[in-house]
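Peer 1: Here is a sequence with its predicted model. Questions after.
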Amino acid sequence: MIDPGLIDMIMRLRGRGISDNAVLKAMELSPRKHFVGESLFEAAYDEQSLPTSCGQTVSPPLTIALMTQMLELTPEHKLLEIGCGSGYHTAILSKIVKRVYSVERYKQLIREAEARFKTLGITNHVIRHGDGRYGWGGQAPFDRIILTCALRAEPAMLIDQLAPNGKLVAVVDDQLTRYSKARKKVTVETLFPLQVPMIEAGKSKVL
């Protein structure tokens, strides 16, 4: 069944500079309304944050699309997501890469996300309960890493978990930033201002 709100969202994202067809297709195949409460269905595709459990939020579609596009994903990439949250971003990533590794600090969010994934038939993911600031050393290295929460400083420990030619995308000091690793050298690109809530002890913003 055609979802007019979803189609409008995809067209809006194209108009705002999202040109990666894989990202747009993944977002089309992952309707945002499946990741918010029924009372929020009417606002599901609006360009705004929406509340989810544990005092967290589902970020605006453009924020998610921009960060995903900056990863420059291909199907063979091994990807680590810091902050599964509602599972919305995880679902999008799962449509582009073979497997998504995700770290989430709230057990309730993990349970709710897994229930959504079961309903939607999403199986190419693994979620670990823990503090995402430390990454997932047992599964490193990763070709791509994305942080769904803002940081005040460079995530050195996570950069260390990048594979050669790997990329990490995060909001650092209110700037969308991409770290690219070539052998032992890391290149830093500050792309443009972007605000998402800051990660704090015991708290995190999740997409």
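Peer 2: Cool, the structure landed.
Peer 1: rest of the way, CA atoms for contacts and neighbours
Peer 2: OK.
Peer 1: would you list every one of the helices in the protein?
Peer 2: With helices called from DSSP state H, the chain shows them at 4-15, 21-28, 61-71, 88-94, 107-120, 156-159.
Peer 1: Tell me which of those is the most buried.
Peer 2: Among the helices of the chain, the stretch with the highest mean neighbour count (mean count of other CA atoms under 10 Å) is helix 88-94, at a mean of 26.
Peer 1: now that helix: how far from the chain's centre is it?
Peer 2: Centroid separation between helix 88-94 and its chain, computed with CA atoms, centre = their mean, to the nearest Å, is 7 Å.
Peer 1: Stretch 180-200 now?
Peer 2: 14 Å.
Peer 1: start to end distance for it?
Peer 2: Start-to-end span of stretch 180-200 (CA to CA, to the nearest Å) is 25 Å.
Peer 1: And here is the other one:
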Amino acid sequence: MEEIERRMQFVFTLRSNGVTNADVLKAMESLNRENFLEGIFQERAMENTPLPISCGQTISQPSVVGLMTQALELHRRCKVLEIGTGSGYQAAVLSRLARRVYTVERHMRLARRSRELLQKLGLHNITVVHGDGSKGLPEQVPFDRILVTAAAEDPPQPLIDQLRVGGIMVLPVGQSHAVQTLLKVTKTEEGINYAELGSVRFVPLVEGIEHDVLD
């Protein structure tokens, strides 16, 4: 009963923070965030807070994951690109709502761990790529949706170029040391539309790749 109550509280917290899409709530309720954390942080999995993971990165707080996912307006035919795999949690949520998810991680250690975990969880519509996310994934264009989980000063042009007309990109923008703005970018025949969704704080989007020592 305690586990059921914890999940109910988890969903209530998401709703209280503006995550109202039923499909997004169902997807997040179906995934145990504990699987994407390690050590002492696993017992804090149901908290609505960012937590540390390997390579100096973080797993985003659940309400931010929910709001970003909700803003993408996903449907089952969507082909999605995620920049910044991290723990794999956001990719797992996306995989419940989209046809195909490609996720790019610059840290080799995180990419390998996430790939193994997502396979273990049976989420076979996710492809984890170790690469430079700032360049997107040109070999798989175009994408219906793009989600960036690291902050750039402006929406990167390579990612806008890889978005299908009619597509949506959600990303944090702003200086890494200041409060950032969550931005929803919609690509239309006439041009690019921008909508601000609120204040967030993410690690900065960094160019290049890291060949971390694997443990």
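Peer 2: Happy to help now that I have it. Values in this document were obtained by computation on a predicted structure and should not be read as measured data.
Peer 1: Please state their TM-score.
Peer 2: The TM-score (TM-score structural alignment, normalised by the length of the first structure) is 0.93; 204 aligned residues with a CA RMSD of 1.7 Å.
Peer 1: follow-up on the earlier one: need the helices of the first structure in JSON lines with distance to residue 47 of the first structure, can you?
Peer 2: What follows is those, written out as JSON lines (distance: least, CA to CA, whole Å):
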{"stretch": "helix 4-15", "distance to residue 47 of the first structure": "8"}
{"stretch": "helix 21-28", "distance to residue 47 of the first structure": "14"}
{"stretch": "helix 61-71", "distance to residue 47 of the first structure": "6"}
{"stretch": "helix 88-94", "distance to residue 47 of the first structure": "15"}
{"stretch": "helix 107-120", "distance to residue 47 of the first structure": "22"}
{"stretch": "helix 156-159", "distance to residue 47 of the first structure": "29"}
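Peer 1: looking at the ones you listed, which is closest to residue 195 of the first structure?
Peer 2: When the helices of the first structure are compared by CA to CA, helix 61-71 sits nearest residue 195 of the first structure, at 9.0 Å.
Peer 1: which bit of the second structure covers that closest one?
Peer 2: Mapping helix 61-71 of the first structure onto the second structure (TM-score structural alignment) gives residues 62-72.
Peer 1: Nearest to residue 100 of the first structure, out of the helices of the first structure?
Peer 2: Nearest to residue 100 of the first structure, of all those, is helix 88-94, at 6.0 Å by CA to CA.
Peer 1: mean deviation of that closest one from the second structure?
Peer 2: Once fitted to the second structure, helix 88-94 of the first structure is off its aligned match by 0.5 Å on average (mean CA distance after the TM-score superposition for the first structure).
Peer 1: Now check the first structure for the residue matching residue 168 of the second structure.
Peer 2: Using TM-score structural alignment, residue 168 of the second structure lines up with residue 167 in the first structure.
Peer 1: Looking at the helices of the first structure, which is nearest to residue 149 of the first structure?
Peer 2: Closest to residue 149 of the first structure of those is helix 61-71 (CA to CA; 11.3 Å).
Peer 1: between the helices of the first structure, which gets nearest to residue 204 of the first structure?
Peer 2: Smallest distance to residue 204 of the first structure across the helices of the first structure (CA to CA): 11.8 Å, for helix 107-120.
Peer 1: who's in contact with the nearest residue to residue 180 of the first structure once chain neighbours are set aside?
Peer 2: With CA to CA, 6 or more residues apart in numbering as the criterion, residue 180 of the first structure has its nearest non-adjacent residue at 4.5 Å, and that residue is residue 167. Counting by CA atoms under 8 Å, 6 or more residues apart in numbering, residue 167 of the first structure touches 71, 143-145, 178-181.
Peer 1: out of those residues, which are inside strands?
Peer 2: 143-145, 178-181 (DSSP state E).
Peer 1: Need the max-distance pair from the residues you listed.
Peer 2: Largest pairwise distance in those, by CA to CA, is 13.1 Å, between 143 and 178.
Peer 1: Could you measure from the residue nearest to residue 180 of the first structure over to residue 196 of the first structure?
Peer 2: Distance of residue 167 of the first structure to residue 196 of the first structure, computed by CA to CA: 20 Å.
Peer 1: do the same with residue 130 of the first structure
Peer 2: Counting by CA to CA, the gap between residue 130 of the first structure and residue 196 of the first structure amounts to 21 Å.
Peer 1: about what we covered before: switch the ones in strands among the contacts of residue 167 of the first structure over to CSV; also include distance to residue 42 of the first structure and neighbour count.
Peer 2: Shown next, in CSV, are these (distance: CA to CA, whole Å; neighbours: other CA atoms under 10 Å):
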residue, distance to residue 42 of the first structure, neighbour count
143, 37, 22
144, 33, 26
145, 32, 29
178, 34, 23
179, 37, 22
180, 39, 21
181, 42, 20
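Peer 1: could these be laid out in CSV, adding distance to residue 203 of the first structure?
Peer 2: Converted to CSV, these look like this (distance: CA to CA, whole Å):
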residue, distance to residue 203 of the first structure
143, 27
144, 24
145, 20
178, 23
179, 24
180, 27
181, 29
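Peer 1: quick one on the thing from earlier: closest one to residue 174 of the first structure among the helices of the first structure?
Peer 2: With CA to CA as the measure, helix 61-71 is the member of the helices of the first structure nearest residue 174 of the first structure (12.6 Å).
Peer 1: How far off centre is that closest one?
Peer 2: 8 Å.
Peer 1: elements contacting that helix?
Peer 2: Counting contacts by 3 or more CA pairs under 8 Å, 6 or more residues apart in numbering; DSSP states H and E, helix 61-71 of the first structure packs against helix 4-15, helix 21-28, strand 142-147, strand 162-172.
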